[in-house]
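Chemist: need coordinates for the below:
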Amino acid sequence: MKTLHLADEAATQALGRQLAASLRLGDAICLTGPLGAGKSTLARALIRALTSPDEEVPSPTFTLVQFYETPAFPLAHFDLYRLTDPDEAYEIGLDEALDGGVALIEWPQRLEGRLPPNRLDIDIALDGGARRAVLTAHGSFEGRPLEF
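Modeler: Below you'll find the model as predicted:
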């Protein structure tokens, strides 16, 4: 477990870019935190680091998932906020996204414990005017050197 203090939006974006460089096929990044904590900011920075700086990255709140092609692997960005049943995530392609690429998952608590085994959990909390991110590695992320 590692705790990072993110002073501003730029620090949150920098974390997203740094995480992008560490991803491998089959990985999942799971982002939790209250509305407005910076989950989407981190996700956009990570996606743009893997695609292009001007990539259009809409929030998948209403579509539930957005797909991106990167030079290394396909990336699926899930926003599970509106899910009513964990099975819905698998119906819209979570398993397939992990089998052939990488998944970035906002609101993973909607999976009710059915989380991918190879994942990095990032819990973002508002801490005064800044943010605090707690990173917890699972599966293939354990022992992986992550530079921040």
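Chemist: could you use CA atoms for every contact and neighbour count after this?
Modeler: Noted.
Chemist: looks to me like F78 is in a helix.
Modeler: No. Counting by DSSP: H, G, I helix; E, B strand; the rest coil, F78 is located in no helix; its state is strand.
Chemist: check contacts around it.
Modeler: Applying C-alpha atoms under 8 Å, 6 or more residues apart in numbering to F78 gives the contacts P60, L64, V65, Q66, A103, L104, I105, E106.
Chemist: repeat that with 6 Å
Modeler: F78 makes contacts with L64, V65, I105, as judged by C-alpha atoms under 6 Å, 6 or more residues apart in numbering.
Chemist: distance from the centroid: which residue in the chain tops it?
Modeler: Most distant residue from the mean C-alpha position of the chain: G128, 23.1 Å away (C-alpha atoms, centre = their mean).
Chemist: packing partners for whichever helix or strand R48 is part of?
Modeler: Using DSSP states H and E, R48 falls within helix 39-50. Packing partners of helix 39-50 (3 or more C-alpha pairs under 6 Å, 6 or more residues apart in numbering; DSSP states H and E): helix 9-20.
Chemist: before we go on, could you also do this sequence so I can check it against the first one:
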Amino acid sequence: MNNNLTTHRCSFSLVDEQATVAMGKQIAKIVKSELNQGIVVYLNGDLGAGKTTITRGFVQGMGHVGHVKSPTYTLVEPYDLVNWQVYHFDLYRLADPEELEFMGIRDYFNENCCCFIEWPEKGNGLLANADITINMAYQGEQRLVEFQSHNTLGKNLLLALERSNIDSIE
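Modeler: You can find the predicted model right below:
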């Protein structure tokens, strides 16, 4: 499905945790104001690279007030927001992909749902295809965040993110 018409890549350097949260909030702003439909995001990176932090920014940007915690032990944290459902999955501790079937994984993916999935490879074959993949890596004290789109929706999101004139969020 990846072809030159739908694949787009961009990257940003994030100086600290606040910049990572700000990036998540910017993605939420684009989803709400320009895309007006849910997205599926795969998050890759080592432990502590900022996957939960960027998701926290997104959840807050979508209107959640309060704590955003990692779903490491629950597999999924749901956020029921006005006009939106946001689901943050952390599949790191998933013992068997079949567990996803038992929890009704297919019900989480629809037009008004935004799904951020950490360790997506552990749910291979059972997850909806990603609109974008976010790869996060340490770069000294900063984080390098690389985005790749997988379809037209994802490409439109990344083009809007680039139009935001964000070279380095601080």
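Chemist: before we move on, the earlier item: mean deviation of whichever helix or strand comes after the helix holding R48 of structure 1 from structure 2?
Modeler: The helix or strand immediately downstream of helix 39-50 of structure 1 is strand 65-69, counting by DSSP H and E. Averaged over the aligned pairs, strand 65-69 of structure 1 sits 0.9 Å from structure 2 after superposition, using mean C-alpha distance after the TM-score superposition for structure 1.
Chemist: for strand 65-69 of structure 1, name the packing helices and strands.
Modeler: Identification of packing neighbours for strand 65-69 of structure 1 by 3+ C-alpha pairs under 6 Å, 6+ apart yields strand 74-79.
Chemist: repeat that for 10 Å
Modeler: Other elements packing on strand 65-69 of structure 1 under the criterion 3 or more C-alpha pairs under 10 Å, 6 or more residues apart in numbering; DSSP states H and E are helix 39-50, strand 74-79, strand 102-106.
Chemist: save those as a markdown table, and put in distance to I92 of structure 1 too.
Modeler: Converted to a markdown table, these look like this (distance: least, C-alpha to C-alpha, whole Å):
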| stretch | distance to I92 of structure 1 |
| --- | --- |
| helix 39-50 | 19 |
| strand 74-79 | 9 |
| strand 102-106 | 12 |
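Chemist: hmm, back to that, aligned counterpart of the residue farthest from the centre of structure 1 in structure 2, please.
Modeler: Alignment note (TM-score structural alignment): G128 of structure 1 maps to G140 of structure 2.
Chemist: before we move on, what about A76 of structure 1?
Modeler: By TM-score structural alignment, A76 of structure 1 lines up with Y87.
Chemist: quick one: contacts for its match?
Modeler: By C-alpha atoms under 10 Å, 6 or more residues apart in numbering, the residues touching Y87 of structure 2 are 40, 55, 59, 71, 75-80, 108-109, 113-117.
Chemist: surely G143 of structure 1 touches L120?
Modeler: No. Distance between G143 of structure 1 and L120: 11.5 Å, which falls outside the contact criterion (C-alpha atoms under 10 Å).
Chemist: now the terminal residues of stretch 28-47 of structure 1, how far apart.
Modeler: End-to-end distance for stretch 28-47 of structure 1, by C-alpha to C-alpha, to the nearest Å: 13 Å.
Chemist: now that stretch: which residue numbers in structure 2?
Modeler: Stretch 28-47 of structure 1 maps onto residues 40-59 of structure 2, going by TM-score structural alignment.
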